[in-house]
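[1] Okay, sequence plus prediction incoming.
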Amino acid sequence: MDTEETVGTAETEETEETEEFLLPRSHAANERLHALIPGGAHTYAKGDDQYPEHLAPVISHGHGAHVWDIDGNRYIEYGSGLRSASLGHAHPRVNEAVRRELDRGSNFVRPSILEVEAAERFLATVPTAEMVKFAKNGSDATTAAVRLARAATGRPRVAICADHPFFSTDDWFIGTTPMSAGIPAATTDLTLTFPYGDLAATEQLLNRHQNEVACLILEPATHTEPPPGYLAGLRELADRHGCVLIFDEMITGFRWSEAGAQGLYGVVPDLSTFGKALGNGFAVSALAGRRDLMERGGLRHSRDRVFLLSTTHGAETHSLAAAMAVQTTYVEEGITAQLHALGARLAVGVREAAASMDVGDHVVVRGRASNLVYATLDENRQPSQQYRTLFLRQLLAGGVLAPSFVVSSALDDADIDRTVDVVAQACAVYRKALDAADPTPWLAGRPVKPVFRRLA
């Protein structure tokens, strides 16, 4: 494992069972991380509890669709940066745009001309929005949208889609999760939930809390497509009940279309939030929407002022330059179509590999081709953290880092083919565990854990 050309331990024809896969340097670095950083990472979804015990690689660097850990292993990477690096790492067009700004300063006492250029570029890419304001992370953008909705409607309650896993690190959302420590019940009580795809249940909620709900916030799509007429029906419900409709497009933005899910499905929200793919790994997010709402956070109105977004680094020029380059690349190079094609090829290959090992009902690929996830099911076809651990161990040993199967455009056919080969090897081990009705011998430690849980 001493060269950067190594790809996991699966370069031989033998299965991963014949050679134990170890990451001693990463293990030591994880201990250092935990000693200095709560959770050992700056995002819970990147924590080492999300990976098999002692097999959480600590990354040295990345290029394109590949990353290298500090033990010298090279991996084909999926879900890059929690879906943020959709063009792949160190994309030349993005890097060049940032490099041009490096010698020009990054933060001034007045707005940079780059701020208006970035706004113009964004609104040209997402023409359903009329104004935009940039920030650094998705949580700030979604919380600003909620605050704006409350100010515009004068209502206290927020209705979130119960079937979508994450909206914000702020109290209005985190208070609804098992990790609610430190959040007053009075805050959590103001957040309601509605089921995705069920207009009748949502209308019942709005009727039950008549004139109390400021907004409906949801991801317009996730691993399932919206039922026919659902988003349009939600739009009508929001209008009829005087609610603000907010689309969280952190994931769907660019992966569904360059104009987001709202551009693909033709339903325009009042407000929408973007991030992740927007900067290809650089820190930038956006709140966009109707002019009359967005102006409430501005200076050209006579109503009470709304403290919308005001961040020291919100318009830092390097990230805005990256965002502009990302959008231009998406539009000019047809990146969304590339993501769909790569994901479709991968989905077919994984399904065929799973079926060939007789685990097609247990290793299940789901979602839009540009945003694939997978489920690991036990002998009773129930979701299993133990079988997820087994599957992840085999993928890692084969040189595939895949907490999901979310593709980047930097992948090529050889990467996909190699991934499918590794999946087939993993599925062979999966079949043995199913036949034994016990995956424990293949775990070599504790199972991976869900992010949202009450106790560490």
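    Received the coordinates, thanks. Computed from a prediction, not measured in an experiment: that's the story for all the values here.
[2] use CA for all of it now, contacts and neighbours both
    Fine.
[3] neighbours of R381, just the number please.
    Residues lying near R381 (other C-alpha atoms under 10 Å) number 12.
[4] Does G367 touch T222 like I think?
    Yes. With contact defined as C-alpha atoms under 8 Å, G367 and T222 form a contacting pair (6.9 Å).
[5] Next, count neighbours for R32.
    R32: 12 surrounding residues under other C-alpha under 10 Å.
[6] do you know how far it is from A41?
    According to C-alpha to C-alpha, to the nearest Å, R32 stands 11 Å off from A41.
[7] What are the contacting residues of the lengthiest helix in the chain?
    Using DSSP state H to define each element, the chain has its longest helix at helix 413-436. If you take C-alpha atoms under 8 Å, 6 or more residues apart in numbering as the criterion, helix 413-436 is touched by 10, 15-16, 76, 342, 345-346, 349-350, 353-354, 356-359, 363, 378-379, 387, 390-391, 394-395, 398-400, 439, 442.
[8] same deal with stretch 22-30?
    Contacts for stretch 22-30 (C-alpha under 8 Å, 6+ apart): G40, D48, H54, L55, A56, P57, V58, D69, I70, D71.
[9] also this one, for the comparison:
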Amino acid sequence: MRDFSRSNEIQARLHEVVPGGAHTYARGSDQYPEGMAPVLVRGSGARVWDCDGNEYVEYGMGLRSVTLGHGYGPVVEAVGRAIADGVSFSRPTELELLAAQDFLELVPGADMVKFAKNGSDATTAAVRLARAVTGRETVAVCDQPFFSVDDWFIGTTAMNAGIPAPATVGFRFNDLVSLADALDAHPVACVVLEQATALHEPAPGFLEGVRALCDRHGALLVFDEMITGFRWSAGGAQRVYGVRPDLSCWGKAMANGFPLSALAGKREYMELGGLRTDAARVFLLSTTHGPETASLAAFRAVVAAYRDSDPVGRMESSGRRLAEGVNAIAADLGIADHLRVLGRPSCLIFTTRDPDGVPSQPYRTLFLQELLERGVLGQSFVLSAAHTAADIDHTLRACHEAAVLYRKAIEHGSVEGLLNGRPVAPALRRHAAPRRLADRLTD
């Protein structure tokens, strides 16, 4: 059994000083088996170490923000050179121009870009800009997991306490009729969607149809490239699928984990936030830390890595081997209908189902528990270009041993006696239960 005592002690203290015990809900201890939420101290490549000295092959890679690996040398070196000359100034730096030029060379159809820090900065700026352009308030949002921490989106989720009812209407991915109905029923400012997800590719003609419907109804088309950017390609999913949005929003892997996001788009819209317009100006993005030198230097080093090598190809090759290996293990054990790896090879997830074939949090938690015991950390199998053949071998061995326990639970019809503690729970839920913590520490 692995020792998590120091991690548990620090996690308990984190809950005393940080609401939820983490600065991102998806990083919360309720997303891991009870008493087995490692507190990390360092990483290298695809490996990480916790404060108890445990080593893991990591998946998820900073919530999909790391594609080149932790501590990737050229990024670290570029950042070191940049920050030695200062991080934040009262005027733009030449680095801002160079980074913008690099970005616009990658992204088809984007004329201008503005950098920020969080993905929500970019998506909310896109919504604000679209509302100013169209004079409309309603936003049409695809039925995909997450777009922003701001009211216009979070107000549509279960965690909507304290948020006014948002002017938002939904539509279904790969369903042009549902989008057409939404646009017919409401004066929509913009249509926001991911062009693809780990599990869902756009059906033939779907993205082209979305583009045509936006044009017909006078709504701006906004693509969220937070996950697809630098995982589908360096130029994002719009380069893969060939449909051009009016605006696109970027973040996560564009700086290999350094905090950087971007709003990009057509000049006629982006200039409304600038000084070359006679129209009422839009407060587009204005951030103190958006242009700091560390993240922009990291971004330029990432661009160089994608230009000079093939990180996406390496992720897809490793991902295919991992998915095929785990699925073969499940098939050999007779549990292929219950445990399965799915998704784009660079963005894999695993599904866990109970004896009746129903998606199950208890069975998911059991699988996570057994992987953690065997040195594999991850709520998914999202990997990076730094995952080596040895990392995949390690993961497949761990998955085989975990799957043997999983089959035992399927045969018994329950995880009872095998799962320690309560199951994980959805990150965005209305109440802390079923993973509510006890009240404050008393020591």
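    Right, received. Where do you want to start? Computed from a predicted model, the values in this text were never measured in an experiment.
[10] just to revisit the earlier point, show where the longest helix of the first structure falls in the second structure, residue numbers please.
    The aligned range for helix 413-436 of the first structure in the second structure is 389-412, by TM-score structural alignment.
[11] how close does the matching stretch sit to the first structure?
    Superposed on the first structure, stretch 389-412 of the second structure shows a mean distance of 0.6 Å to its aligned residues (mean C-alpha distance after the TM-score superposition for the first structure).
[12] in stretch 73-84 of the second structure, what's buried?
    V75, V76, A78, V79, A82 (16 or more other C-alpha atoms under 10 Å).
[13] Give the equivalent position in the first structure for the first one.
    Matched across to the first structure, V75 of the second structure falls on V94, judged by TM-score structural alignment.
[14] how close does its match get to Q338 of the first structure?
    Per C-alpha to C-alpha, V94 of the first structure is found 18 Å from Q338 of the first structure.
[15] For stretch 178-190 of the first structure, buried residues please.
    S180, T188, L190.
[16] does the first one count as helix, strand or coil?
    It stands for S180 of the first structure. When classified by DSSP: H, G, I helix; E, B strand; the rest coil, S180 of the first structure comes out as coil.
[17] OK, contacts around the corresponding residue of the second structure for it?
    Alignment note (TM-score structural alignment): S180 of the first structure maps to N160 of the second structure. With contact taken as C-alpha under 8 Å, 6+ apart, N160 of the second structure is in contact with I154, R430.
[18] now do 7 Å
    Listed by C-alpha atoms under 7 Å, 6 or more residues apart in numbering, the contact set of N160 of the second structure reads I154.
[19] since we're on the counterpart of S26 of the first structure in the second structure, how many residues are nearby?
    Aligned by TM-score structural alignment, S26 of the first structure pairs with S7 of the second structure. Neighbours of S7 of the second structure under the rule other C-alpha under 10 Å: 20.
[20] Give me the next element, helix or strand, following the helix or strand in which S7 of the second structure is found.
    Assigned by DSSP states H and E, S7 of the second structure falls within helix 5-17. Counting by DSSP H and E, the next helix or strand C-terminal to helix 5-17 of the second structure is strand 40-44.
[21] Tell me if I am right that V267 of the first structure is in a strand.
    No. Counting by three-state DSSP, V267 of the first structure is not part of a strand but coil.
[22] my read: it touches L234, true?
    No. Look at V267 of the first structure against L234 with C-alpha atoms under 7 Å: they stay out of range, at 9.4 Å.
[23] so where does P166 of the second structure fall, helix or strand?
    Residue-wise, P166 of the second structure maps onto no helix or strand under DSSP H and E.
[24] Report the contact partners of it.
    Shown in contact with P166 of the second structure (C-alpha under 7 Å, 6+ apart): D151, W152, G155.
[25] show me the contacts for the aligned partner of the first one in the first structure.
    When the structures are aligned by TM-score structural alignment, the residue of the first structure matched to D151 of the second structure is D171. When the contact criterion is C-alpha under 7 Å, 6+ apart, the partners of D171 of the first structure are I183, T187.
[26] returning to that earlier point: so which bits of the match of helix 413-436 of the first structure are buried?
    Of the residues in stretch 389-412 of the second structure, 391-392, 394-400, 402-407, 409-410 count as buried by neighbour count, 16+ other C-alpha under 10 Å.
[27] so what's the closest residue to E101 of the first structure other than its chain neighbours up against?
    Spatially, and ignoring its direct neighbours in sequence, E101 of the first structure is nearest to H318 (6.0 Å; C-alpha to C-alpha, 6 or more residues apart in numbering). By C-alpha under 7 Å, 6+ apart, the residues touching H318 of the first structure are V98, E101, S106.
[28] mean distance, the helix or strand where the second one lies to its aligned residues in the second structure?
    Secondary structure assigned from DSSP H and E places E101 of the first structure in helix 92-102. If you overlay the two and look at helix 92-102 of the first structure, the average distance to its match in the second structure is 0.7 Å (mean C-alpha distance after the TM-score superposition for the first structure).
[29] Perfect, that will be all.
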